[in-house]
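In: Please work out how this folds:
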Amino acid sequence: MTTGIRAAHPEDRDALGALKLRSSLAWGDHVEELRAMPEAREVPAAHLPHVTVAESAGQIVGFATVLPGDAADRAELEDLFVAPEAWRKGIGSLLLAEAERRAKALGAGTLEVVAGERARPFYEASGFRFAGTVQTDLAPAVRLQKDIR
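Out: Okay, here's the model as predicted:
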């Protein structure tokens, strides 16, 4: 089946939030903490104009959110989630390529992401490089960045 990319619609918010939580829980890490965090199951309405959805057979199978960064030449990959049953099918790479395109459209030359250790290899294989460590609500994570000029 083919996977299409489209902009998110307001009526997608519930499905996106459910996918975000399901994808986060699939690794089995921090389960109770994630279930207790409202933001683990929400996509803020203000983010919707910045969300790209991957759809296959009429079902949302992933999404990515690219926000303008705190510097004019930077953008932040806020979210990239793929439904666990769709992992390892190229959807994450498809969404990441679209995220890079959107970041460039924002005028960014650098795309940044905060990633946990399980996601780090995916981003590094896609050209992201270590830029520092950060403390998230759940655990330490890495800040990665990619030159997209």
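
In: Every contact and neighbour count from this point should use C-alpha atoms.
Out: Will do.

In: so where's the longest helix in the chain?
Out: helix 91-105 (DSSP state H).

In: Identify each buried residue in that helix, please.
Out: By neighbour count with 16 or more other CA atoms under 10 Å, helix 91-105 contains the buried residues 91, 92, 94, 95, 96, 98, 99, 100, 102, 103, 104.

In: Next, the structure of the following sequence, for comparison with the previous one:
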Amino acid sequence: MTLAIRPYESRDWDAISRIHDAARLDELRGAGLLDAYLSLADTYENEGLFDDEVWIAEDAGRVAGFLAGSVGEQGGEITWIYVDPALYRRGIGRALVEHFIARAGGPVELEVLDGNGARDFYEALGFVLASTTTGKLAGNESFTATGHTLVWTPGAASA
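Out: The predicted structure is shown next:
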């Protein structure tokens, strides 16, 4: 695997849509919220995908995953991260998160739905539970969901 992380380009849209739409089903299945599924095309504007920096993980010229997040003076927040389900467990998510952590220069926060297996992945990278809340599901507010806020802090654990 020859993995590279680079900024999003408009030519990546079809690939990130395909990846999101496949991986979002896995995310919602684990949370028992399959009925809440909406495609990336249906949600990206309302959820502000392009309000943040968007990074592409590319393997041998093929888009393998993407991450969006914002970096501020005090750290950062990962708002979107999806990996092609055909490429799970190959270091793509780790590479995206490590790239973002290096850019953030401070604590990094993200939210994960209750029941989403990705929580174990984030905790293995050193993220710890900061809070749990129940409310409207981002992107499809007609559904209620429980989410966990996880935080990675420099020096507390190594990514």
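
In: Please work out the TM-score for the two chains.
Out: After superposition, the two chains reach a TM-score of 0.81 (TM-score structural alignment, normalised by the length of the first structure), with 141 aligned residues with a CA RMSD of 2.4 Å.

In: List the contacts of whichever strand or helix holds residue 76 of the first structure.
Out: In this assignment (DSSP states H and E), residue 76 of the first structure forms part of strand 74-82. With CA atoms under 8 Å, 6 or more residues apart in numbering as the test, strand 74-82 of the first structure has contacts from 19-20, 23, 61-69, 91-92, 95-96, 99, 103, 106-114.

In: Among these, which are located in helices?
Out: 19, 20, 23, 91, 92, 95, 96, 99, 103.

In: Quick one: those as TSV, columns for distance to residue 123 of the first structure too.
Out: Conversion of those to TSV gives the following (distance: CA to CA, whole Å):
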residue	distance to residue 123 of the first structure
19	20
20	18
23	17
91	13
92	10
95	12
96	9
99	12
103	16
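
In: Go through those and name the one nearest residue 43 of the first structure.
Out: Of all those, the one with the least separation from residue 43 of the first structure (CA to CA) is residue 20, at 8.3 Å.

In: What is the aligned counterpart of residue 56 of the first structure in the second structure?
Out: Aligning on TM-score structural alignment places residue 56 of the first structure opposite residue 59 in the second structure.

In: what's the closest residue to residue 75 of the second structure other than its chain neighbours in contact with, if anything?
Out: Sequence neighbours aside, residue 106 is the residue nearest to residue 75 of the second structure in space, at 4.0 Å (criterion: CA to CA, 6 or more residues apart in numbering). Applying CA under 8 Å, 6+ apart, we find residue 106 of the second structure in contact with 74, 75, 76, 153, 154.

In: follow-up on the earlier one: pull the most distant pair out of the buried residues of helix 91-105 of the first structure.
Out: 91 and 104 (20.1 Å).

In: what secondary structure does the residue of the second structure most remote from its centre sit in?
Out: The centre of the second structure is farthest from one residue, residue 155, which by CA atoms, centre = their mean lies 22.3 Å away. Following DSSP: H, G, I helix; E, B strand; the rest coil, the label given to residue 155 of the second structure is coil.

In: Show me what the longest strand along the second structure packs onto, helices and strands only.
Out: Of all segments of type strand in the second structure, defined using DSSP state E, the longest is strand 140-152. If you count contacts as 3 or more CA pairs under 8 Å, 6 or more residues apart in numbering; DSSP states H and E, strand 140-152 of the second structure packs onto strand 108-113, strand 128-137.

In: Point out the most buried one among those strands.
Out: Highest mean neighbour count of those: strand 108-113, a mean of 22 (counted as mean count of other CA atoms under 10 Å).

In: Contacts for it, please.
Out: Residues outside strand 108-113 of the second structure that contact it (CA under 8 Å, 6+ apart): 27-28, 31, 75-79, 101, 118-119, 145-153.

In: So what's the gap between it and the chain middle?
Out: Computed by CA atoms, centre = their mean, to the nearest Å, the chain-centroid distance of strand 108-113 of the second structure equals 8 Å.

In: now it against strand 128-137, angle please.
Out: Strand 108-113 of the second structure runs at 50 degrees relative to strand 128-137, counting by axes from the mean of the first three to the mean of the last three CA atoms, to 10 degrees.
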